[in-house]
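J.: Predicted model and sequence follow; I will ask about them next.
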Amino acid sequence: MAWTSILAIYFLFWVITAFLMLPFGVKTAEEAGEETIPGQAESAPVNFRPRKIVIRATVISAILTSLYVLNFEYGWIGIEALDFLPEPPSKLGSKD
């Protein structure tokens, strides 16, 4: 696998991981017991920490990309492992 492909796969995993992690650990002003500023949305986070999200997304994406590349190289799980594939044509008409 080319390094550019690995980089693209890592980027995709990173973006998905970062967006999935956004709602975790965030509190609203009401949950944190703080006053809201006039005009502030009630759902606005009080303790948003983007550095923490970036670090976690980087580590998780590195692990997921490594597993993906290793699976690509060694073929642990392939398309034949999926159950929803139709039967081969030779077995469709046979009666047992």
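T.: Looks like it arrived, so ask away.
J.: Please make it C-alpha for all contacts and neighbour counts, starting now.
T.: Noted.
J.: The helix ranked longest in the chain - contacts with which helices or strands?
T.: Identified as the longest helix of the chain according to DSSP state H is helix 50-74. Here helix 50-74 touches helix 3-21, going by 3 or more CA pairs under 8 Å, 6 or more residues apart in numbering; DSSP states H and E.
J.: what's the helix it packs on in contact with?
T.: Identification of contacts with helix 3-21 by CA atoms under 8 Å, 6 or more residues apart in numbering yields 53-54, 56-58, 60-62, 64-65, 69.
J.: Past the longest helix of the chain, which element shows up next along the chain?
T.: Later in the chain than helix 50-74, the nearest helix or strand by DSSP states H and E is helix 89-92.
J.: Go through that following helix and flag the buried ones.
T.: Neighbour counts over helix 89-92 (16 or more other CA atoms under 10 Å) mark no residue as buried.
J.: chain center to it: distance?
T.: 38 Å (CA atoms, centre = their mean, to the nearest Å).
J.: try this one side by side with the last:
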Amino acid sequence: MSLAFGIAIYFVIWWIMLFAVLPFGVRTSEEAGEASNAGFAESAPHKPKLLPKILATTILSGIVFAGIYAMMVHHVITLDDIPFFPRYEPVQEAH
């Protein structure tokens, strides 16, 4: 796996994990027992606590990326293991 490919995979995993983590612990102003500010949607989070969510996303993404990296490097799952992919014969080089 090249460095650029690894960074791209980590970036995609990070964004997916961010959207999975964002809803945790979200409360609206009404649920927090405070008045909603004018100009904001009533469903807007009261205190979104983004820094802990970003840190959690980074840690979880690192764990998921490590698993995917290990599977790719150690060939745990190959393209031949995926049932709906076509089977190709190895190419013989002419000498």
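T.: Everything's here; your move. As the structure is a prediction and not an experimental result, all values here were calculated from the model.
J.: What would you report as the TM-score here?
T.: With the length set by TM-score structural alignment, normalised by the length of the second structure, the two chains reach a TM-score of 0.79; 87 aligned residues with a CA RMSD of 1.9 Å.
J.: what's the mean distance for the longest helix of the first structure versus the second structure?
T.: When the second structure is superposed, helix 50-74 of the first structure averages 0.7 Å from its matched positions, counting by mean CA distance after the TM-score superposition for the first structure.
J.: The closest residue in space to S36 of the second structure that isn't next to it in sequence: how many residues sit nearby?
T.: Nearest residue to S36 of the second structure in three dimensions, chain neighbours excluded: S29, at 5.5 Å (CA to CA, 6 or more residues apart in numbering). Number of residues near S29 of the second structure (other CA atoms under 10 Å) recorded here: 18.
J.: Might one say that S29 of the second structure is in contact with P45?
T.: Yes - using CA atoms under 8 Å, S29 of the second structure makes contact with P45 at a distance of 6.8 Å.
J.: what sits in contact with each of these two?
T.: Counting by CA under 8 Å, 6+ apart, S29 of the second structure and P45 have no common neighbour.
J.: just to revisit the earlier point, now do the longest helix of the first structure and helix 3-21, the angle between them.
T.: Angular relation of helix 50-74 of the first structure and helix 3-21 on a 0 to 180 degree scale: 130 degrees, by axes from the mean of the first three to the mean of the last three CA atoms, to 10 degrees.
J.: okay, helix 50-74 of the first structure sits on what stretch of the second structure?
T.: Aligned by TM-score structural alignment, helix 50-74 of the first structure falls on residues 50-74 of the second structure.
J.: mind listing what's buried in that stretch?
T.: Neighbour counts over stretch 50-74 of the second structure (16+ other CA under 10 Å) mark 53-54, 57-58, 60-61, 65, 69 as buried.
J.: follow-up on the earlier one: now the residue nearest to S36 of the second structure: how far from A41 of the second structure?
T.: Distance, S29 of the second structure to A41 of the second structure, using CA to CA, to the nearest Å: 10 Å.
J.: got it, and I9 of the second structure?
T.: Applying CA to CA to I9 of the second structure and A41 of the second structure gives a distance of 34 Å.
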